[in-house]
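Novice: how would this look folded up:
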Amino acid sequence: MKKLSARRRHPMAAVVVLLLALAATGGLYAAFAPAGKAQADDTAQSVSSITEGKKLFSVGCASCHGMGGEGTTDGPSLVGVGAAAVDFQVGTGRMPAQQPGPQVPKKKVVYTQPEIDKLAAYVASLGAGPAVPTTEQYSVDGANIAKGGELFRTNCAQCHNFSGEGGALTHGKFAPSLEGVDPKHIYEAMLTGPQNMPSFPDTTMNQQNKQDVIAYVKTVNGDNSSSPGGFKLGGLGPVSEGLFGWVFGLGALIAVAIWVAAHTAKAKKS
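Specialist: I've put the predicted structure just below:
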């Protein structure tokens, strides 16, 4: 007992007790807080994706956009464009660009989706920007098609045509057709404003409005859409329909008139 009392009075006794208490607390926290391990795993996975994405970027993108995505004379800076821009541009085959021009067209996708995700993770690490939307964000369940039509005609029809069939712009540029475009890519295009298109962030057009627009586009120009009047003639309405009627209808009448006049002249001679 005298030895124990002497140890209690030792100047280092309080320090030893404090260290033991901290060790016990740390052990209990590690045992009953598994979320910490999950968070560490997610962080490690994120770092791995960025590292792999940087490798892919240096091979397929750096020649135009620079090794650090800072941009060159052949390609713009990617700092701050966000993961959504990468997912759209690479996921639709527009990037890597096949050749320079006034506009980069859609083509066959070069990368797999996991590779696109890694490229997006790397570019997102260069600066804050729009993230890739979730399935819930671009889902059209419960969307208001009529409201989407109003928004589309106000903000998009002047370039894409009121039914989303696309149209020509100036200097060799064009608004692409929206037929068969994945809803996620439509959402990302509105979010990031690729090429000539203006961007519509949530402060300008909220998530519900974007869903309404997507629902309208898929209704009038989707995979299962059809025109009850027959050929859509570009979806331009009375202008193209009137031109069609004028050219072909009047042309047919002129042809019939010429035929009748020719046969009447022959009948008179005989």
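
Novice: CA only for contacts and neighbour counts going forward, please
Specialist: Fine.

Novice: Follow the chain on from the one helix or strand Ser5 maps to and name the next helix or strand.
Specialist: Element membership for Ser5, per DSSP states H and E: helix 2-8. Using DSSP H and E, the helix or strand that follows helix 2-8 in sequence is helix 13-32.

Novice: And the strands in the chain, which stretches?
Specialist: Using DSSP state E, the strands found in the chain span residues 167-168, 174-175.

Novice: out of the ones you listed, deepest packed?
Specialist: Mean neighbour count (mean count of other CA atoms under 10 Å) peaks for strand 174-175 among the strands of the chain, with a mean of 20.

Novice: just checking, what packs against that one?
Specialist: Other elements packing on strand 174-175 under the criterion 3 or more CA pairs under 8 Å, 6 or more residues apart in numbering; DSSP states H and E are helix 157-160, strand 167-168.

Novice: quick one on the thing from earlier: any residues touching the helix holding Ser5, and which ones?
Specialist: Residues outside helix 2-8 that contact it (CA atoms under 8 Å, 6 or more residues apart in numbering): Ala13.

Novice: Could you tell me which residues within it count as buried?
Specialist: Residues of helix 2-8 include none that count as buried (16 or more other CA atoms under 10 Å).

Novice: Repeat that for stretch 147-166.
Specialist: Buried residues in stretch 147-166 (16+ other CA under 10 Å): 148-153, 156-157, 159-166.

Novice: contacts for it?
Specialist: Residues from elsewhere that reach stretch 147-166 (CA under 8 Å, 6+ apart): 167-169, 174-179, 209-217, 220-221, 234-236.

Novice: do the same with stretch 78-87
Specialist: With CA under 8 Å, 6+ apart, stretch 78-87 has contacts from 65, 69-71, 116-117, 119-121, 123-124, 126-133, 188-189, 191-192, 194.

Novice: one more to line up against the first:
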Amino acid sequence: MRFSVRKLSTRRRHPLAGFVVLMLALIVVGGGAYAVQTTALSPASAADDTTSSRELDAGRQLFLIGCASCHGVNAQGIGTKDDKNYGPTLIGVGAAAVDFQVGTGRMPMAQSGPQAPRKTPEYDAEEVRQLSAYIASLAPGPSIPSSEDTDYEAASTEDVREGGEFFRTNCTACHNSVGAGGALPDGRYAPKLDGVSAKHIYEAMLTGPQQMPVFGDSVITPEDKRNVIAYIKAVQDQPNYGGLAGGGLGPVVDGLFTWVVGIGVLVGFAIWIGAHGARVKKKR
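Specialist: Next comes the predicted model:
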């Protein structure tokens, strides 16, 4: 018995005994902490992963039903025999492009044409988010702007003035100085910006839908985009002190309106006078 105790005591005093005990203690403590943390966090993490996976699956199903006939089953696009795009590829366009096109009702198109008009959206907000998430998962692209990026109400008077300079320099050639829109070649047009949400205006600048150029963050910073939106909203809120504004399309439209109405009234009076004036009968 004395020999056994002495033998065990000798082994415990082995030079490596302290290292082994320390390693065992670290393993036990680390394993216990990991188990506690995993138990506490794994349900939420699993729920997030499940939600994300469900959102992508729902987006893909919506895409296959409403978009694949034009853009391809894998969003690779579909071409025609004369090398024209029947439906362009959506790989790399990002969530912002989908949110703009689908959120404004431009997609899906009711019929093929030179330009997709804005109309009542076919999908609700949740479905638009699901479609955007699915397309964004295919390849990197512009993301949907945050509420901070589109908070134009936080812009100061100086910010609005700078936004107006950017807008008049880059946008008035197509959209008019007050965002009233205008005609373009080949049956296309720059849509009016009245009633368009700040998020969709931002996404249009970010993605360049249809014939519109892309104004990435390297061209117009997010702050400048917000200032442009602030200018557009400020102009739309201004009253027409001069009376009838003619749609805000400029003096040509106002002059045409005056010409048509003014000259039309004078011609009408001339016709009425000629029809109801005194008639002189010729004596025989």
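
Novice: Next, the TM-score between them, please.
Specialist: Scored against TM-score structural alignment, normalised by the length of the first structure, the superposed chains reach a TM-score of 0.83; 267 aligned residues with a CA RMSD of 3.3 Å.

Novice: okay if I get the strands of the first structure as a markdown table plus distance to Gly91 of the first structure?
Specialist: A markdown table is the format used below for these (distance: least, CA to CA, whole Å):
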| stretch | distance to Gly91 of the first structure |
| --- | --- |
| strand 167-168 | 22 |
| strand 174-175 | 18 |
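
Novice: Okay, Ala143 of the first structure and Asp212 of the first structure: tell me how far apart.
Specialist: Distance of Ala143 of the first structure to Asp212 of the first structure, computed by CA to CA, to the nearest Å: 5 Å.

Novice: Determine the longest helix present in the first structure.
Specialist: Ranked by residue count, the top helix of the first structure under DSSP state H comes out as helix 35-60.

Novice: buried sites along that helix?
Specialist: 46, 49-57.

Novice: next one: stretch 186-195 of the second structure
Specialist: 188-191, 193.

Novice: give me the number of residues near the counterpart of Ala131 of the first structure in the second structure?
Specialist: Alignment note: Ala131 of the first structure maps to Ser143 in the second structure; criterion TM-score structural alignment. Ser143 of the second structure has 19 neighbours, counted by other CA atoms under 10 Å.

Novice: try the one 10 residues further on
Specialist: Residue crowding around Glu153 of the second structure was assessed by other CA under 10 Å; the count is 13.

Novice: Show the contacting residues for it.
Specialist: Glu153 of the second structure neighbours (CA under 8 Å, 6+ apart): Ala230.

Novice: now it: how far from Asn227 of the second structure?
Specialist: Counting by CA to CA, the gap from Glu153 of the second structure to Asn227 of the second structure is 10 Å.

Novice: Show the residue spans covered by the helices in the stretch 151-270 of the first structure.
Specialist: 157-160, 183-192, 207-221, 238-244, 250-269 (DSSP state H, counting those that start in this stretch).

Novice: Next, format these as JSON lines and append distance to Asp42 of the first structure.
Specialist: Formatted as JSON lines, those follow (distance: least, CA to CA, whole Å):
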{"stretch": "helix 157-160", "distance to Asp42 of the first structure": "41"}
{"stretch": "helix 183-192", "distance to Asp42 of the first structure": "24"}
{"stretch": "helix 207-221", "distance to Asp42 of the first structure": "27"}
{"stretch": "helix 238-244", "distance to Asp42 of the first structure": "55"}
{"stretch": "helix 250-269", "distance to Asp42 of the first structure": "69"}
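
Novice: Gly229 of the first structure: which of the ones you listed is closest?
Specialist: helix 238-244 (10.8 Å; CA to CA).

Novice: In the second structure, what stretch matches the closest one?
Specialist: The aligned range for helix 238-244 of the first structure is 251-257, by TM-score structural alignment.

Novice: residues in contact with that stretch?
Specialist: Outside stretch 251-257 of the second structure, the residues within contact range by CA under 8 Å, 6+ apart are 245-246.

Novice: now do stretch 132-140 of the second structure
Specialist: 55-57, 59-60, 90-96, 98-99, 143.

Novice: what separates it from the chain centre, distance-wise?
Specialist: 14 Å (CA atoms, centre = their mean, to the nearest Å).

Novice: now swap in stretch 42-61 of the first structure and tell me
Specialist: Here stretch 42-61 of the first structure is found 20 Å from its chain centre; the criterion is CA atoms, centre = their mean.

Novice: In the first structure, which residue is most central in space?
Specialist: When CA atoms, centre = their mean is applied to the first structure, the residue found nearest the centroid is Glu188 (2.6 Å).

Novice: and that residue, what pairs with it in the second structure?
Specialist: With TM-score structural alignment as the criterion, Glu188 of the first structure matches Glu203.

Novice: do Cys156 of the first structure as well
Specialist: Using TM-score structural alignment, Cys156 of the first structure lines up with Cys171 in the second structure.

Novice: likewise Ile116 of the first structure?
Specialist: Using TM-score structural alignment, Ile116 of the first structure sits opposite Val128 in the second structure.

Novice: if I look at its match, how far off is Ala40 of the second structure?
Specialist: For Val128 of the second structure, the distance to Ala40 of the second structure - CA to CA - is 33 Å.

Novice: Over to Arg2 of the second structure?
Specialist: 50 Å.

Novice: Val253 of the second structure now?
Specialist: Taking CA to CA as the criterion, Val253 of the second structure is separated from Ala40 of the second structure by 68 Å.

Novice: Likewise for Arg106 of the second structure?
Specialist: Counting by CA to CA, the gap from Arg106 of the second structure to Ala40 of the second structure is 45 Å.

Novice: try Asn170 of the second structure
Specialist: For Asn170 of the second structure relative to Ala40 of the second structure (CA to CA), the value is 53 Å.

Novice: ok, now Glu223 of the second structure?
Specialist: Taking CA to CA, one finds Glu223 of the second structure at 40 Å from Ala40 of the second structure.

Novice: Could you do Val98 of the second structure as well?
Specialist: Applying CA to CA to Val98 of the second structure and Ala40 of the second structure gives a distance of 37 Å.

Novice: Check Asp48 of the second structure too.
Specialist: According to CA to CA, Asp48 of the second structure and Ala40 of the second structure sit 14 Å apart.

Novice: swap in Ala33 of the second structure?
Specialist: When Ala33 of the second structure is compared with Ala40 of the second structure (using CA to CA), they lie 11 Å apart.

Novice: Kindly report the same for Ser177 of the second structure.
Specialist: 57 Å.
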